[in-house]
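[1] From the sequence below, what's the structure:
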Amino acid sequence: MLDYFRNTLYIAITSELIEITHAETGRKLAEPPLLAIETKRGRDSVIALGSMAKHLTGKPNVRIENGFSHPRTLLADFTAAQRTLAHLIKRVLPLGFFVRRPIVVMHPLTMLEGGLTQIEIRAFAELASMAGASRAYVWQGPSLTTEQLRKHSFPEQGRLLFP
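    This is a model prediction of the structure:
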């Protein structure tokens, strides 16, 4: 019963794909981290996300952004990444009158040579917070299972980081 009121999200990130798992329901969402932004009368608005955004490539007044694509780091454009993540989080959370802000475990999967710096850890945690998380953590280690997330038990082969 208490799990109904909890929202724990596990977000695995690469520059090509974001996978979000809602631990309590097991619901999963996987989308490319693309955002289609249309400019009309000098104002930008998000018109598509993920695979739908990819189909709008080349459309007039529309630009496609990937906030997770850079040659040196996974987090390239904070604003684009935050907007993308916020939209994806809304899509995976259960519908209802009272939906608690989620606890988010961010798991960057690429650009990890030498480990994450303190700046990267803080940036990923801040990204999750700005996208709607009540608490944000960064996981370094093997992929987590839904059961591990539900129980908040993390394997010893990794590290749960909190800035």
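
[2] going forward, measure contacts between C-alpha atoms and count neighbours the same way
    Noted.

[3] for this protein, what's the longest helix?
    Longest helix in the chain by number of residues, with DSSP state H as the criterion: helix 78-92.

[4] Let's compare: structure for the following, please.
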Amino acid sequence: MDFLRQFFNTVLYVQLSPRRLVVRDPRSRACFDEVPEVAIHRPAGGRATVCAVGAEARAQAAGSDVVVVNPLAHPRTLVSDFIVAEQLLKFAIRRLYGGRAVFRPSPEIVMHPVDDYEGGLTPVEIRALQELALGAGASRARVWQGPALSDDELLLRRYPPAGRMLA
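    Below is the predicted model of the structure:
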């Protein structure tokens, strides 16, 4: 019974900034850590597709119909391109698990913007982070503001008093 509870009680930790996207599974300690850049192939008259993420995205930029986008880079807001950010997060989660298509329950995702934002995050930005996580397959999405969380804090869901969950 304890195995089933652990299997269905998964959590992923997502630290995001314009410079890095880190997705970590505190139970397995598997980690995706990349520059949050996405190479998008946009053929004339065709459908846009993601062709590379992270460091590989820059290498793909040589193609004339490839555009590199950082969906987390904007001077005034946390998410500059919601759709690309959602695709990036989905890609990171798939990569975290090695692309295995085995049955995997939807995790709780704790989103943690690591930069300080003047005046804090707005309710719209908090909602955008929650929606990103839900769109990437989360069963529950929470937004953490504070110091980086340890694996034990995530697994036990005991968060330090130096920060707070945003609603």
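
[5] Tell me how they score on TM after superposing.
    A TM-score of 0.92 describes the superposed chains when it is computed by TM-score structural alignment, normalised by the length of the first structure; 162 aligned residues with a CA RMSD of 1.5 Å.

[6] What's the average distance for the very next helix or strand once past the longest helix of the first structure when superposed on the second structure?
    Next in sequence after helix 78-92 of the first structure, counting helices and strands by DSSP states H and E, comes strand 103-108. Superposing on the second structure and averaging over aligned pairs (mean CA distance after the TM-score superposition for the first structure), strand 103-108 of the first structure comes out at 0.4 Å.

[7] Give me the range in the second structure that strand 103-108 of the first structure lines up against.
    When strand 103-108 of the first structure is aligned against the second structure using TM-score structural alignment, it corresponds to residues 108-113.

[8] Residues touching the matching stretch, excluding its own?
    Applying CA atoms under 8 Å, 6 or more residues apart in numbering, the external contacts of stretch 108-113 of the second structure come out as 9-17, 129-130, 133, 138-145, 148.

[9] Those residues in helices, which ones?
    With helices defined by DSSP H, the entries of the contacts of stretch 108-113 of the second structure inside them are 129-130, 133.

[10] which one of those residues sits closest to residue 54 of the second structure?
    The nearest member of those to residue 54 of the second structure, counting by CA to CA, is residue 133 at 18.7 Å.

[11] Just give the nearest non-adjacent residue to the residue nearest in space to the middle of the first structure, would you?
    Note on the first structure: the residue nearest the mean C-alpha position is residue 85, at 4.4 Å, using CA atoms, centre = their mean. Distances taken as CA to CA, 6 or more residues apart in numbering place residue 131 nearest to residue 85 of the first structure, at 5.9 Å, with adjacent residues excluded.

[12] how many neighbours does the residue mapped onto that neighbour from the second structure have?
    Counting by TM-score structural alignment, residue 131 of the first structure lines up with residue 136 in the second structure. Using other CA atoms under 10 Å as the criterion, residue 136 of the second structure is surrounded by 22 other residues.

[13] quick one: contacts for residue 136 of the second structure?
    86-87, 89-90, 93.

[14] Now do it against residue 87 of the second structure, distance only.
    The span separating residue 136 of the second structure from residue 87 of the second structure equals 8 Å under the rule CA to CA, to the nearest Å.

[15] swap in residue 25 of the second structure?
    Taken as CA to CA, the span from residue 25 of the second structure to residue 87 of the second structure is 19 Å.

[16] between these two, which one's more packed in?
    More neighbours sit around residue 25 than around the other of residue 25 of the second structure and residue 87, counting by other CA under 10 Å; the figures are 22 against 18.

[17] What's the more buried one aligned with over in the first structure?
    Taking TM-score structural alignment, the alignment pairs residue 25 of the second structure with residue 22 from the first structure.

[18] now that match: how far from residue 62 of the first structure?
    To residue 62 of the first structure, residue 22 of the first structure is 31 Å away according to CA to CA.

[19] got it, and residue 26 of the first structure?
    Computed as CA to CA, the residue 26 of the first structure to residue 62 of the first structure distance reads 34 Å.

[20] Then residue 141 of the first structure?
    Counting by CA to CA, the gap from residue 141 of the first structure to residue 62 of the first structure is 37 Å.

[21] sorry, back to before: from the contacts of stretch 108-113 of the second structure, list just the buried residues.
    With neighbours counted using 16 or more other CA atoms under 10 Å, the contacts of stretch 108-113 of the second structure contain these buried positions: 10-17, 129-130, 133, 138, 141-145, 148.
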